[in-house]
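Asker: next comes the sequence, and after it the predicted model I'd like to discuss.
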Amino acid sequence: MGIIKSAIDVGIKPRCHFEDITRADFYGFVVPFALELKKLMDESGIPIKIRACDTLGYGVSYSGAALPRSVPGIIYGLRHHAGFPSELIEWHGHNDFYKAVSNSAIAWMHGASSVNCSLLGIGERTGNTPLEAMVIEYAQLRGTTDGMDTTVITEIAEYYEKEIGYSIPSRTPFVGKHFNVTQAGIHADGLLKDEEIYNIFDTSKFLNRPVGVAINSHSGLAGIAHWINTYFGLSGVKKIDKKDERVAKLKDWIDDQYKDGRVTAIGDDELLEAIGELTPEILDLAL
């Protein structure tokens, strides 16, 4: 308490980090300490924030879970037993058990006004709560982005990879190279009929990331047609149908690539080269 009082004396509005709160004696120490902070706040008139830190990622969001691991219980206790208002409570989560996002969301829902995040979830050990994840979570909970430009998420990812040299795992939600790329032909066939069939949301609108198809031995005619239309931005009368004979030519070439045991997907550059040799008129459609 002494250092907190000294901070207030010199005009600092303290933020107190309750480290390792998901392993602490909640009613034996956390609440009594928070009550003392509340008294000091009331006496001084200076707001004191509490940052509830899940330092080792032990928190769980399940209803009925026991303290100190219960995130709902922690936030409820700080509000109703220690008397702290929502605007002075924030959650700081780690991802050791893959629960950083779910715990942050449940902390919001039980009264924490803010959650701590890092870009792309980068942090020690397994990382922290990804900022981009909570932007999308916020939109789902509230039904609005409240003016946030969600396409910046894609720009952030590009900056980290191109300027910083950070490698983002390809299947990372929202920012990974393959997060909205399908490899199965039946899914690509659905995409051709209606994108809502096999895309999680309008990724073009919200992330400036059109849904994609990875071409491999399972892509089929539908997958190849979808790749062509997406890559070249073809629509309307220019849009290629899976029954187009040019698509069939490309499928024969792709099938040949896998006859000798190839298992990797065919890259964009390879496809472009094959199109240039086998069906160059497709390139003219993109003009």
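Answerer: Noted; the coordinates are in hand. Residues are numbered from 1 along each chain as shown.

Asker: contacts and neighbour counts: CA atoms only from here.
Answerer: Noted.

Asker: quick check: which element contains the residue of the chain most remote from its centre?
Answerer: What lies farthest from the middle of the chain is Glu43; by Cα atoms, centre = their mean that is 41.7 Å. Assessed by DSSP states H and E, Glu43 sits inside helix 31-44.

Asker: and the angle from the helix or strand following that helix to helix 31-44?
Answerer: Later in the chain than helix 31-44, the nearest helix or strand by DSSP H and E is strand 49-54. Interaxial angle, strand 49-54 versus helix 31-44 (axes from the mean of the first three to the mean of the last three Cα atoms, to 10 degrees): 160 degrees.

Asker: okay, now the one to match up with it:
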Amino acid sequence: MAKETIMVLDTTMRDGEQTPGVAFSADEKLKIARKLDELGVDIIEAGAPMTSPGERKAIKSIANEGLDAEICSYVRGKKSDVDIALDCDVDSVHLVVPTSDLHLKKKLKMTREELKKITVETVRYALDHNLIVELSAEDSTRTDREFLREIFQLGIDEGAQRVCACDTVSMMMPEQIQDLFSYLSKNVKVPLATHCHDDFGVGTANTIAAVRGGAKEVHVTVNGLGERAGNTALEEVVLALTKFYDYKTNLNLEGLYGISRLVENAAGLPVPPTKAVVGDNAFSHEAGIHTHGVLAQPSTYEPVAPEMVGQKRRLVFGKHVGSHAIRSELKKRGLKPTEEQVKEIFRRVKELGDRGKLVTDAEWSTIADEVMGRSLEKIIELEELTVTSGNKITPTASVRLKFKDMDMVEAGVGIGPVDAAINAIQKVVEEVSSIRLEEYHVDAISGGTDAVVEVVVELTDGKRVITSRGSSGDIIMASVQAMLNGVNRLLWDKKLRGS
């Protein structure tokens, strides 16, 4: 029996952008839209055009990009909002009207009859201007069911093509959501959508429950972005529907990790390592019994193959590591350690882990090299670093690095002195390799006026992703050390591979 296809509306660039501190530029929005389209998202809610001229420009550029997805604009129950959306050349409007008595009385100061009149007029106006209309009821889960059905029916009678019930502040649990959607799906004759938030940590569960109750479309955001505790996460819903139920989506699951990283960088909000599906730890294993099991048969400790969502399996070396993982990693690198060498590497890694340290890839590799008598050559060395920063001065850094027999000099600017220094080093590195910085964070800071800061960076050369650490009383030097330690590690490994 063929699986039923569930439509996906992504609202990362509208509801997701309502995350405090998140604001996408027009260029970032266009990049995200292209990636979402490539992923196979059916409907892209590109933004709320009444927000600003910049928002309208961004939405219009997406609408005119020639994407396969339906490009949608958020509007309120106002003809003026529809006019602004029309100026953005969108295909559809997500027309949202509050329906709960709480919202009507306290926010809109409006009666139910007044809301019905506005809803009918706005739906008709949008349809008369050849827009697809998806009518959403805000705060549906605190709305009288019969009135909710009536509002939807009024929109449908005018010609609205889809309707959506919103659990705006997560006021229902999964069994309640499923019951509500079972009722609605029997009483509306157009596709029914679900829009859930994660205030109680059940956004994904509620969305799936709504689908099981009859919803044909899900509203989601990449990485679960959204105000308060966020919206339902796209990556969690589409994978769960595919893995556990007789549903499918039009999305290419292998692109989930890629879109997650793109949105993470644009939003400036790091994805927690423990985030389901796309977090760095989602397919990472450290505990000895787990690494032993996953090496013997991946399904022992992995619900799906990491490649299914564009991820890679990673064995982490720390206080819980087992000797099987160490042997496996050394073998993968073409090394043939003795039993005594394995034991010594095992001991040193455990010792570092017991001190409460994250054992980075570069540190683990250095331990292995030392124990096996392979000295790491510093292929790139810092000769000089100058940083200028201050009030009304653009932070600028200049570096002189020694690469083989050459002195290489570059300068960089940034939003701060650390950013400027890293940008300067990145310019030099780009001249000799394809290594780029993927992630930066401060791992630890000791107390006191003589505090030591530890910086951990994640670097990639396109084939491998490694972590590296730098420590110093100066955060700029700690950052530079972390970068150069990682770059040297990748270049050294590449030299050993002969590639």
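Answerer: In hand now; what should we look at? In this text, all values refer to a predicted model and were calculated from it rather than measured experimentally.

Asker: please state their TM-score.
Answerer: The TM-score (TM-score structural alignment, normalised by the length of the first structure) is 0.79; 261 aligned residues with a Cα RMSD of 2.9 Å.

Asker: hang on, the earlier thing: name the residues that touch the helix holding Glu43 of the first structure?
Answerer: Helix 31-44 of the first structure is contacted from outside by 1, 5, 8, 47-48, 77-78, 81-84, using Cα atoms under 8 Å, 6 or more residues apart in numbering.

Asker: mind listing which of those are in helices?
Answerer: 5, 8, 77-78 (DSSP state H).

Asker: now the spatially most central residue of the second structure: how far from Gln297 of the second structure?
Answerer: Central residue of the second structure (Cα atoms, centre = their mean): Ser260, 3.1 Å from the mean position. Applying Cα to Cα, to the nearest Å, the value for Ser260 of the second structure to Gln297 of the second structure is 27 Å.

Asker: what residues sit buried inside the helix holding Glu43 of the first structure?
Answerer: 31, 34-35, 37-38, 40-41 (16 or more other Cα atoms under 10 Å).

Asker: return the member of those residues nearest to Glu90 of the first structure.
Answerer: Closest approach between the buried residues of helix 31-44 of the first structure and Glu90 of the first structure, by Cα to Cα: Ala34, at 13.7 Å.

Asker: alignment lookup: the closest one to the second structure.
Answerer: Residue pairing (TM-score structural alignment): Ala34 of the first structure is matched to Phe152 of the second structure.

Asker: circling back to that earlier point, farthest pair in the ones in helices among the contacts of helix 31-44 of the first structure?
Answerer: Spatial extent of these (Cα to Cα) is set by the pair Ile8 and Gly77 at 24.8 Å.

Asker: about what we covered before: distance to Asp268 of the first structure added to the buried residues of helix 31-44 of the first structure, as JSON lines?
Answerer: Converted to JSON lines, the buried residues of helix 31-44 of the first structure look like this (distance: Cα to Cα, whole Å):
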{"residue": "Val31", "distance to Asp268 of the first structure": "58"}
{"residue": "Ala34", "distance to Asp268 of the first structure": "57"}
{"residue": "Leu35", "distance to Asp268 of the first structure": "61"}
{"residue": "Leu37", "distance to Asp268 of the first structure": "59"}
{"residue": "Lys38", "distance to Asp268 of the first structure": "60"}
{"residue": "Leu40", "distance to Asp268 of the first structure": "63"}
{"residue": "Met41", "distance to Asp268 of the first structure": "61"}
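
Asker: give me the element the residue nearest to the centre of the second structure is part of.
Answerer: Counting by DSSP H and E, the element that carries Ser260 of the second structure is helix 256-267.

Asker: in the first structure, what stretch matches whatever helix or strand comes next after that helix?
Answerer: Where DSSP H and E defines the elements, the next helix or strand beyond helix 256-267 of the second structure is strand 284-285. Counting by TM-score structural alignment, strand 284-285 of the second structure falls onto residues 181-182 of the first structure.

Asker: now that stretch on the second structure. Mean distance?
Answerer: Mean deviation of stretch 181-182 of the first structure relative to the second structure after superposition (mean Cα distance after the TM-score superposition for the first structure): 1.6 Å.

Asker: so what's the alignment partner in the first structure of Tyr301 of the second structure up against?
Answerer: Matched across to the first structure, Tyr301 of the second structure falls on Tyr198, judged by TM-score structural alignment. Listed by Cα under 8 Å, 6+ apart, the contact set of Tyr198 of the first structure reads 187-188, 190-191.

Asker: repeat that for Leu239 of the second structure.
Answerer: So Leu239 of the second structure contacts Leu253 (Cα under 8 Å, 6+ apart).

Asker: give me the distance between it and Val278 of the second structure.
Answerer: Separation of Leu239 of the second structure from Val278 of the second structure (Cα to Cα) stands at 11 Å.

Asker: remind me, longest helix of the second structure?
Answerer: helix 475-497.

Asker: what's it packed up against?
Answerer: helix 361-371, strand 380-390, helix 417-432, strand 453-460, strand 465-472 (3 or more Cα pairs under 8 Å, 6 or more residues apart in numbering; DSSP states H and E).

Asker: could those go into TSV alongside distance to Phe317 of the second structure and mean neighbour count?
Answerer: Below are these laid out as TSV (distance: least, Cα to Cα, whole Å; neighbours: other Cα atoms under 10 Å):
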stretch	distance to Phe317 of the second structure	mean neighbour count
helix 361-371	7	18
strand 380-390	26	15
helix 417-432	27	20
strand 453-460	15	22
strand 465-472	11	22
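
Asker: of all those, which one comes closest to Gly203 of the second structure?
Answerer: The closest of those to Gly203 of the second structure is strand 453-460. By Cα to Cα, the value is 30.3 Å.

Asker: now the angle between helix 361-371 and that closest one, please.
Answerer: Going by the same axes, to 10 degrees, strand 453-460 of the second structure is angled at 90 degrees with respect to helix 361-371.

Asker: so strand 453-460 of the second structure corresponds to what in the first structure?
Answerer: Alignment of strand 453-460 of the second structure against the first structure: no match, by TM-score structural alignment.

Asker: run the angle between that strand and helix 475-497 for me.
Answerer: Using the same axes, to 10 degrees: strand 453-460 of the second structure against helix 475-497 is 40 degrees.

Asker: need the residues that contact strand 453-460 of the second structure.
Answerer: When contacts are defined by Cα under 8 Å, 6+ apart, strand 453-460 of the second structure is touched by residues 435-446, 465-475, 478-479, 482-483, 486-487.

Asker: quick check: the residue lying closest to Thr5 of the second structure once chain neighbours are set aside vs Glu217 of the second structure, distance?
Answerer: Of all residues not flanking Thr5 of the second structure in the chain, Lys248 sits nearest, at 4.8 Å (Cα to Cα, 6 or more residues apart in numbering). Distance from Lys248 of the second structure to Glu217 of the second structure, counting by Cα to Cα: 11 Å.

Asker: so for those two, which sits in the more crowded spot?
Answerer: Per other Cα atoms under 10 Å, whichever of Lys248 of the second structure and Glu217 has more neighbours is Glu217, with 25 against 18.
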